[in-house]
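>>> coords please:
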Amino acid sequence: MVSHTVGPMEAGKKVHRLVRQLLPGVPLSGIHKMLRVGRVRLNGKKAKPDTLVAEGDVLELRMAEEDFAVVSKPTRKYGGVPREIDVIYEDETVLAVNKPMGLLTHGTAEEQRDTLANRVLAYLFDKGELGNSGFAPAPANRLDRNTSGIILFGKTGDMARELANGFKDHTIRKWYLAVVKGHVKSGGKIDVGLSRDPQQNLTRVDKESGKASFTVYDPLASANGTSIVRLELISGRTHQIRVHMQHIGHPLVSDRKYQGGKVIRRPAGSMSENAGRGMGKQQPSSRYGSNSDAEEPKYLLHAAWLRLPMGDVLHAPLPVPYRQQLLALGYPEDVISKLESEVPE
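Prediction:
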């Protein structure tokens, strides 16, 4: 007999769904038969398929442990999902990934779409770190498709909740790099409400009834009618940086949706080069997905730094296309390297 204690991430599931989760190698007809003949018991009693389980409940499966060892192995191979992810930092409980531009952060896992979340699941599956406990690592934060940079994943349920709380109470801080139109002479704080129009996929300034939104910005360099700014998000609304910078008259360069003008094109014959790596407890990386030099950014917005509650700072280097665009705009290589090396306070 096999005994399983219901954990916090499994609480609220129906018995038949939990059994299917625990026994991925058993066909659905076999699951129903086990329930029907009483080979599944909940807290010592015959389990009903639609009963909701609670944390601490004990589910008993009347089967040999050697059989359980076979049918409990995940069968999903994540076929067709690329394994390539740019790992910035990884330990037993946390995974930090540098999301490339052009890639969705997450989607519906069953669809096997090429999203960062699915790439991470495939990566962990191949490492043997995906079990049948009911917990699947998911992004603790998200970035828009055309924004690159740091995404955190909790590899355990406890860490996932800790990271979610860290973003919610702002003990995890995050900074972005952006290229905007105009010469930003001094820094400041933007405090203006935002509201979302899902039909138009637009975010708008709404001083009357918009959600409170705060962005702190500091100019780092200027060239040819543009500025590189570092921004800290105090709140995390959709398109917040893009709308806030438009609001103060400095929309992101090439951001057509928010009056940023035409897309910048690389000059003919420009050569790509590897971006420098970051600092701290970080792993070697190569260029993956749309961080390759074949892609051109729609606008230049990159989640470059993230400070964890214990004080450690993670850094995601600029993608190669971003560095090329900055060079094309007239920013010297040493300026680009310097602004990346300065850790925000």
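>>> drop to CA atoms for contacts and neighbour counts, all remaining ones
Fine.
>>> can you tell me the helix or strand for the residue positioned nearest the centre of the chain?
Centroid-nearest residue in the chain, with CA atoms, centre = their mean: residue 151, separated by 3.7 Å. Per DSSP states H and E: residue 151 is located in strand 148-154.
>>> which residues in the stretch 1-150 of the chain form helices?
Applying DSSP state H, counting those that start in this stretch to the stretch 1-150 of the chain gives helices spanning 15-22, 28-36, 65-71, 116-126.
>>> Pick the most deeply packed of those helices.
Mean neighbours per residue, mean count of other CA atoms under 10 Å, is largest over those for helix 116-126, with a mean of 21.
>>> And the contacts of that helix?
77-78, 81-85, 99, 103-107, 109, 112, 130, 136-139 (CA atoms under 8 Å, 6 or more residues apart in numbering).
>>> for comparison, sequence B:
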Amino acid sequence: MNVTYHNLAAMEEGGETMRLELPPETEGWRLDQALAHLLPEYTRTQIQGWLKAGLALVDGQPARGSQRVLGMERVHLRIPPPQPGAWGAEEIPLDVYYEDEDILVLNKPAGLVAHPAPGNPEGTLLNAILHHAPACATLPRAGIVHRLDKDTSGLLVVAKSEAARQDLVEQLAAREVTREYQALVVGAMTGGGRIEAPIGRHPVDRKRMAVTGSGKTAVTHYRIAERFPRHTLVRVRLETGRTHQIRVHMAHIHHPLVGDPVYGGRQIVPPGLDGGEQAQWRAFRRQALHAARLAFLHPRTGERVAWEAPLPADFEMMLDLLRRSRERTEKRPD
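A predicted model of the protein is given here:
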């Protein structure tokens, strides 16, 4: 299909081009609603702004956010790069594991939001990157090519040039980036496995993700690292990278992450802990998820590079409590 953008000046300013096909399930939806469903990494407000700016075509024709779709339409969407000065640089400490002229590998602490959004206009990882590497201001999302949730800790890579960013994006799409996590889940698991279940926006609560037939393909591999009476430490490898993928998939198989405020369900306190230890356990109010290992091909050299990051102190504390619980439980007389 030959396409001529009706807002050519805007289209030529750079950014990312997306070519999408609306699934049949979106029949009768507003266009902005359908695109928000397909692109959960962006807010509906962002998408509406791009539509108003004339950055989308539906079957080669100008598009409006309010128009109803039939499903199966082809959409060409240009996501513009950030405007200079749109985000401010802030002197926020970064735990830098590696840096050269092409990439920056960071160990993100829990509690740090990846980039500005409604409710978090500043104090984010992106603001910190702009202070550390000002040249990243010219790149989409300041070079952040994959994100970690606010309360997930661990390793991520940031591109420092457009060539490196494109290369890393292509590696992610080709599933050549290795991302391994440690997750503490509720329940005594009996073995590892593979979860393949599509993930999309929750049909009722648009702030959540869910396993849904109209979602995008999502594959998660997991294996047991350590067993406890009522919990399990697992090592998780992502084959795809959907929003909240590990959290949604583990909850889907009835082993939600400890501390997850969205998908976690009822809190399970380990047996055998004293009052102070129980208070420590209950004070852990984030999902127990850590991006422990990251590996990919260096964008410039093509060499396979890899890093590992140890568990943060609060996660280690939870494991220490579980080990105490296990030891005391095993010592109980029959």
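>>> just to revisit the earlier point, and the residue nearest to the centre of structure 1, what's its match in structure 2?
Mapped onto structure 2 by TM-score structural alignment, residue 151 of structure 1 lines up with residue 156.
>>> hang on, that match packs against residue 105?
Yes. Residue 156 of structure 2 is within contact range of residue 105, at 5.8 Å (criterion: CA atoms under 8 Å).
>>> ok, now how distant is whatever residue of structure 1 lines up with residue 312 of structure 2 from residue 246 of structure 1?
Here residue 312 of structure 2 is matched to residue 319 in structure 1, going by TM-score structural alignment. To residue 246 of structure 1, residue 319 of structure 1 is 24 Å away according to CA to CA, to the nearest Å.
>>> These two: who's more crowded?
residue 319 (27 against 19; other CA atoms under 10 Å).
>>> follow-up on the earlier one: could I get the helices of the stretch 1-150 of structure 1 as JSON lines with distance to residue 147 of structure 1?
Listed next are these as JSON lines, based on distance: least, CA to CA, whole Å:
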{"stretch": "helix 15-22", "distance to residue 147 of structure 1": "34"}
{"stretch": "helix 28-36", "distance to residue 147 of structure 1": "41"}
{"stretch": "helix 65-71", "distance to residue 147 of structure 1": "41"}
{"stretch": "helix 116-126", "distance to residue 147 of structure 1": "12"}
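>>> Could you list which residues are in contact with the counterpart of residue 257 of structure 2 in structure 1?
In structure 1, the residue matched to residue 257 of structure 2 (TM-score structural alignment) is residue 252. The contact partners of residue 252 of structure 1, by CA under 8 Å, 6+ apart, come to 178-181, 242, 245-246, 258, 260, 299-300.
>>> Isn't residue 100 of structure 1 up against residue 149?
Yes. Counting by CA under 8 Å, residue 149 is a contact partner of residue 100 of structure 1 at 6.8 Å.
>>> my read is residue 234 of structure 2 is in a strand, agree?
Yes. Residue 234 of structure 2 sits within a strand when classified using DSSP: H, G, I helix; E, B strand; the rest coil.
>>> Hmm, it is touching residue 228, no?
No. Assessed by CA under 8 Å, residue 234 of structure 2 is found out of contact with residue 228, at 11.2 Å.
>>> Between these two, which is the more surrounded one?
residue 234 (22 against 19).
>>> The more buried one matches what in structure 1?
In structure 1, residue 234 of structure 2 lands on residue 229 (TM-score structural alignment).
>>> give the contact list for the nearest residue to its match once chain neighbours are set aside.
With CA to CA, 6 or more residues apart in numbering as the criterion, residue 229 of structure 1 has its nearest non-adjacent residue at 4.3 Å, and that residue is residue 219. Neighbour list for residue 219 of structure 1: 184-187, 227-230 [criterion: CA under 8 Å, 6+ apart].
>>> picking that back up, list only those of the contacts of helix 116-126 of structure 1 flagged as buried.
78, 81-83, 85, 99, 103-106, 130, 136-139 (16 or more other CA atoms under 10 Å).
>>> Greatest separation within the residues you listed: which pair is it?
Spatial extent of these (CA to CA) is set by the pair 103 and 130 at 22.6 Å.
>>> Quick check: the match of residue 312 of structure 2 vs residue 122 of structure 1, distance?
23 Å.
>>> likewise residue 230 of structure 1?
With CA to CA as the criterion, residue 230 of structure 1 and residue 122 of structure 1 are 33 Å apart.
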